[in-house]
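Asker: For reference, the sequence and a predicted model appear below.
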Amino acid sequence: MPQNRKLGRDSAHRNLMLRNLVTSLFKSGRIQTTEPKAKETRRAAEKMITLAKRGDLHARRQALAYMTEETVVTNLFEEIAPKYQDRNGGYTRIMKLGPRQGDAAEVCILELV
């Protein structure tokens, strides 16, 4: 089983941060973050889209347990997932923007394809 990146946080902080990033991604369609966070967020977001493609009640409840806003889950199941019904993975794109001014961390944009 692949190990998650630690991202300099304890497990509770890391898990909630990833949940918030996934929720923000589905709310706005794109987010700007550092490259390691984007790669971890991509993993979780693609799993959520795969759940939404199933579309049953159990999948909806699993998505509600992970994401922080119910309206975003509704949007995911009714608008986002049908767009990817015939696509097998690869629902997101990472575009690198270069180093950040303050700490030279690699910044990128994570967006839905």
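Answerer: In hand now; what should we look at? Numbers count the residues shown, from 1 in each chain.
Asker: going forward, measure contacts and count neighbours with C-alpha atoms only.
Answerer: Fine.
Asker: neighbouring contacts of stretch 96-113?
Answerer: 25, 29-35, 38, 42, 90-95 (C-alpha atoms under 8 Å, 6 or more residues apart in numbering).
Asker: and the residues you listed, which of them are in strands?
Answerer: Judged by DSSP state E, the contacts of stretch 96-113 include R30, I31, Q32, T33, T34, T92, R93, I94, M95 as members of strands.
Asker: need those residues in JSON lines with distance to A59 and neighbour count, can you?
Answerer: Listed next are the ones in strands among the contacts of stretch 96-113 as JSON lines, based on distance: C-alpha to C-alpha, whole Å; neighbours: other C-alpha atoms under 10 Å:
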{"residue": "R30", "distance to A59": "23", "neighbour count": "19"}
{"residue": "I31", "distance to A59": "24", "neighbour count": "19"}
{"residue": "Q32", "distance to A59": "28", "neighbour count": "18"}
{"residue": "T33", "distance to A59": "28", "neighbour count": "19"}
{"residue": "T34", "distance to A59": "29", "neighbour count": "19"}
{"residue": "T92", "distance to A59": "20", "neighbour count": "18"}
{"residue": "R93", "distance to A59": "24", "neighbour count": "16"}
{"residue": "I94", "distance to A59": "26", "neighbour count": "18"}
{"residue": "M95", "distance to A59": "29", "neighbour count": "13"}
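Asker: and the comparison structure, right after this:
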Amino acid sequence: MRHKVNARRFGRETSHRKALFNNLAKSLIRYEMIQTTDTKAKELRRVADRMITLGKRGDLHARRLLLARLGDKELVSKLIDDLAKRDDIAGRQGGYTRIVKIGNRQGDNAPISRISFVGSTLESTEPLRYPEHIRDQFVTEEGAEVEA
């Protein structure tokens, strides 16, 4: 019987599932917007919201818990010093992420969603998602964008 078991398993062992969501959380914190399947985005929302809550606490114990989960000091400091102190997130009691369904994947027709932090837009996350040398390829000398 499945009493009080409310997490999705995704057909993976526990260690694989933990690694999957740790890596998705790292990508979400680094790029502030990622695309994944609907079910993974809904489970990632639980992980990311708990991390933001720890980041809002901001004490040494919370920092160490986040470091144990993320394994990257830069991401931990970005989470505590930048993301958790934004006006859109600091004034909330939960619900720090937004999930937008964007369609189905070409290969297997899996439903795809875009998960992002509240207040993040495509324009504000573009420098994080694309390095400068890639963005320069899409801009001509006159400053007009090239049609891709």
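Answerer: Structure received. On a predicted model such as this, the values are computed, not experimentally measured, just so you know.
Asker: what do we get in structure 2 for E46 of structure 1?
Answerer: Under the alignment (TM-score structural alignment), E46 of structure 1 pairs with D49 of structure 2.
Asker: roughly how far apart are that match and R63 of structure 2?
Answerer: D49 of structure 2 sits 15 Å away from R63 of structure 2, going by C-alpha to C-alpha, to the nearest Å.
Asker: got it, and N109 of structure 2?
Answerer: 39 Å.
Asker: neighbour count winner among these two?
Answerer: Taking other C-alpha atoms under 10 Å, N109 of structure 2 and R63 do not tie; R63 has more neighbours (20 against 9).
Asker: what about that one, is that helix, strand or coil?
Answerer: Of the three states, R63 of structure 2 takes helix under DSSP: H, G, I helix; E, B strand; the rest coil.
Asker: quick one: what's aligned to it in structure 1?
Answerer: By TM-score structural alignment, R63 of structure 2 lines up with R60.
Asker: Now for the closest residue to that match other than its chain neighbours: which residues touch it?
Answerer: Spatial nearest neighbour of R60 of structure 1, excluding adjacent residues (C-alpha to C-alpha, 6 or more residues apart in numbering): A52 at 6.8 Å. Shown in contact with A52 of structure 1 (C-alpha under 8 Å, 6+ apart): A59, R60, A63, L76, F77, A81.
Asker: host element of A52 of structure 1?
Answerer: helix 35-54 (DSSP states H and E).
Asker: Average offset of that helix relative to structure 2?
Answerer: Average distance, helix 35-54 of structure 1 versus aligned residues of structure 2 after superposition (mean C-alpha distance after the TM-score superposition for structure 1): 0.5 Å.
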